[in-house]
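Student: next comes the sequence, and after it the predicted model I'd like to discuss.
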Amino acid sequence: MTVFIAGASGATGKLLVDQLLSMGHQVRALVRETATLPDSWETNPQLTLIHGSISEMSPQVLAPYLQGCQGIASCLGHNLTLKGVYGKPRKLVTEALRSLCAAVRILPPEHPMRFVLMNTAGSRNANLRESLSAGEKLLIGLIRHLLPPHTDNEQAAEYLRAEIGAGDPQIEWVVVRPDSLVDHSEVTAYQAFPSPTRSALFNPGKTSRINVGNFMARLLVENELWEQWKGQMPVLYNQS
């Protein structure tokens, strides 16, 4: 399988690349010009590095990179700096998602393209009417006002849920919602649930980045797992 990864030079994106390579798949990795990359990537014949910024790439530019791919993954996120949080592009994830989906339409693929979006347990799946307490609603409202990246994540997930939707002939999708991210060196036991089993604000769980990378890779390449979760927004937790 050949997979295109946006945000491949990020903390989770690198782990997703490594997971797919270790499974024997081909990867086309979009990385920042200034990114520090593992030495092994430069000589790996399974890996094609694409240097650039997705916010500066039109669907017409992206489409050739997607030609021959069966899957797309986005691990894009905002840098946790003043410029990254409050600077442009304020809708980095949503705009990149729109561009990638438009690029898929340009191809178009012979079979539906699998699209996996890394998001956050703080986003809600409106299809399941996931409820919030009064305190959570108040705090989420403040977060939306004060932290634009959270709104970007919500809008990106909503774009796939509401605008691409179910039954699209060219794009199938899964939104992966990890809780508080932590760093582990190896894949450990984890569980995926249709909805949060705890409050992401007041009682968050932990999800290691490498487990996120493993789950996203497996979604892309394992047909049974894909059929289980396509069109859904699984919440991922490390297993206690």
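Tutor: Done, it's in.

Student: only C-alpha atoms for contact and neighbour calcs from this point on.
Tutor: Noted.

Student: please state the offset of the longest helix along the chain from the chain centre?
Tutor: Within the chain, and with DSSP state H defining each element, the longest helix by residue count is helix 92-106. Taking Cα atoms, centre = their mean, to the nearest Å, the mean C-alpha location of helix 92-106 is offset from the chain mean by 13 Å.

Student: could you point out which element follows that helix?
Tutor: Using DSSP states H and E, the next helix or strand after helix 92-106 towards the C-terminus is strand 113-118.

Student: can you give the contact residues for the longest helix of the chain?
Tutor: Applying Cα atoms under 8 Å, 6 or more residues apart in numbering, the external contacts of helix 92-106 come out as 54-55, 58-60, 62-63, 66, 74, 76-78, 113, 152-153, 155-156, 159, 170-171.

Student: please list only the buried members of the residues you listed.
Tutor: Buried members of the contacts of helix 92-106, counted by 16 or more other Cα atoms under 10 Å: 54, 59, 62-63, 66, 74, 76-78, 113, 152-153, 155-156, 159, 170-171.

Student: ok, and here's another one to check against it:
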Amino acid sequence: MSILVVGASGATGKLLVEKLLSDGHQLKIVVRTAEKLPDSWKSNAQLTIITASLLDLNNREMVALTANCYAVASCLGHNMSIHGIYGQPRKLVTEATKRLCAAIKVNKPEEPIKFVLMNTTGNRNRDLDEPISFAQKCIVGLIRFLVPPHADNESAAEYLRTVIDQNSRFVEWAVVRPDSLIDNSEVSPYEVHPSPTRSAIFDAGKTSRINVGHFMASLITDNALWNQWKGQMPVIYNKES
């Protein structure tokens, strides 16, 4: 059994893969090209590299991709370029989430598959009372209209929250919401909350990508932590000194 990571070549996805490999797990990853991957990955017997555009896989290939996996982690995101923000596919994260979950259902695993989705603290968990100011609502609404990747992140999380819901026989999920992402070379103390403790617009915190990767890996591999956060949208911040 292995863990499937999509978006593995991204800034956070790479750190998640490195953590899981260092802990001795078997992985499958899907990347458009393997050229920029570390040489250590290409020769690692723990890692199966599938070179493809995820949404170009047909349904049969998607079912095969998710077979024999006990967890799926999505670090998919849009490149911060004009084409990445406004080009196709505008619903990359949402469509990938839907198709991966559909493939898991076809496989009918004996135990539910863990699905961990990287998202953003700018997206509210509508299962909870997460009040935000009128000004923040206006700005988020503008971002939703002008920046398609934000709407995509919202839609992907809503699919898990409302369609997969809490009662799926085959998929359990958690949506990880970091705040403003920064680069650190080492894991540092971090804190996790059910909801934001500060404004994502007017008082944003910082979350290092390596901490996000560490937390996502821990959700997958630590059943007690998973049982604490499954079906929720935990927010992760670097702990302030």
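Tutor: That came through fine. None of the values given here were measured: they were computed from a predicted structure.

Student: TM-score them against each other, please.
Tutor: Put the two chains on top of each other and the TM-score (TM-score structural alignment, normalised by the length of the first structure) is 0.98; 240 aligned residues with a Cα RMSD of 0.9 Å.

Student: list the buried residues in the longest helix of the first structure.
Tutor: 92-104, 106.

Student: by contact count, what packs against the strand of greatest length in the second structure?
Tutor: Counting residues, the longest strand found in the second structure (DSSP state E) is strand 171-178. The contact analysis (3 or more Cα pairs under 8 Å, 6 or more residues apart in numbering; DSSP states H and E) places strand 171-178 of the second structure against helix 92-107, strand 113-118, helix 209-221, strand 235-238.

Student: so which of those comes closest to Tyr70 of the second structure?
Tutor: Set against Tyr70 of the second structure and scored by Cα to Cα, these come closest in strand 113-118, at 5.1 Å.

Student: ok, and what's touching that closest one?
Tutor: Outside strand 113-118 of the second structure, the residues that touch it by Cα under 8 Å, 6+ apart are 69-76, 104, 157, 170-178, 216, 219-220.

Student: hang on, the earlier thing: quick one: name whatever helix or strand follows the longest strand of the second structure.
Tutor: Going down the chain from strand 171-178 of the second structure, the next helix or strand is strand 180-182, by DSSP H and E.

Student: quick one: the strands in the first structure?
Tutor: Going by DSSP E, the first structure shows strands at 2-6, 26-31, 47-51, 71-74, 113-118, 171-178, 180-182, 190-193, 206-208, 235-238.

Student: in CSV: the ones you listed, plus distance to Val85 of the first structure.
Tutor: Output for those, formatted as CSV (distance: least, Cα to Cα, whole Å):
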stretch, distance to Val85 of the first structure
strand 2-6, 19
strand 26-31, 19
strand 47-51, 23
strand 71-74, 18
strand 113-118, 18
strand 171-178, 20
strand 180-182, 18
strand 190-193, 29
strand 206-208, 22
strand 235-238, 24
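
Student: right, and those strands - which one's nearest Ala200 of the first structure?
Tutor: strand 180-182 (7.8 Å).

Student: how close does that closest one sit to the second structure?
Tutor: Here the mean offset of strand 180-182 of the first structure against the second structure after fitting is 0.3 Å, by mean Cα distance after the TM-score superposition for the first structure.

Student: so which bits of that strand are buried?
Tutor: Judged by neighbour count using 16+ other Cα under 10 Å, the buried positions of strand 180-182 of the first structure are Ser180, Leu181.

Student: and it, what does it pack onto?
Tutor: Strand 180-182 of the first structure sits against strand 206-208, with contacts defined as 3+ Cα pairs under 8 Å, 6+ apart.

Student: so what does the strand it packs on touch, helix or strand wise?
Tutor: Helices and strands touching strand 206-208 of the first structure, by 3+ Cα pairs under 8 Å, 6+ apart, are strand 180-182, strand 235-238.

Student: would you mind putting those strands into TSV with distance to Gly205 of the first structure alongside?
Tutor: Below are those laid out as TSV (distance: least, Cα to Cα, whole Å):
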stretch	distance to Gly205 of the first structure
strand 180-182	6
strand 235-238	6
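
Student: and these: which comes nearest Pro194 of the first structure?
Tutor: So among these, strand 235-238 is nearest, using Cα to Cα, at 6.2 Å.

Student: list of residues touching that closest one?
Tutor: Taking Cα under 8 Å, 6+ apart as the rule, strand 235-238 of the first structure contacts 121, 176-179, 188-196, 205-208, 211-212.

Student: that strand against the second structure, how far on average?
Tutor: Counting by mean Cα distance after the TM-score superposition for the first structure, strand 235-238 of the first structure comes out at 0.3 Å.

Student: re the thing from before, now, the buried ones among the contacts of helix 92-106 of the first structure that are in helices?
Tutor: Pro59, Leu62, Ala63, Leu66, Asp152, Asn153, Gln155, Ala156.

Student: that older thread, among the strands of the first structure, which comes closest to Ile164 of the first structure?
Tutor: Closest approach to Ile164 of the first structure among the strands of the first structure (Cα to Cα): strand 171-178, 7.4 Å.

Student: next, the angle from that closest one to helix 92-106.
Tutor: 160 degrees (axes from the mean of the first three to the mean of the last three Cα atoms, to 10 degrees).

Student: can you give me the buried ones in strand 171-178 of the first structure?
Tutor: Applying 16+ other Cα under 10 Å to strand 171-178 of the first structure flags Ile171, Glu172, Trp173, Val174, Val175, Val176, Arg177, Pro178 as buried.
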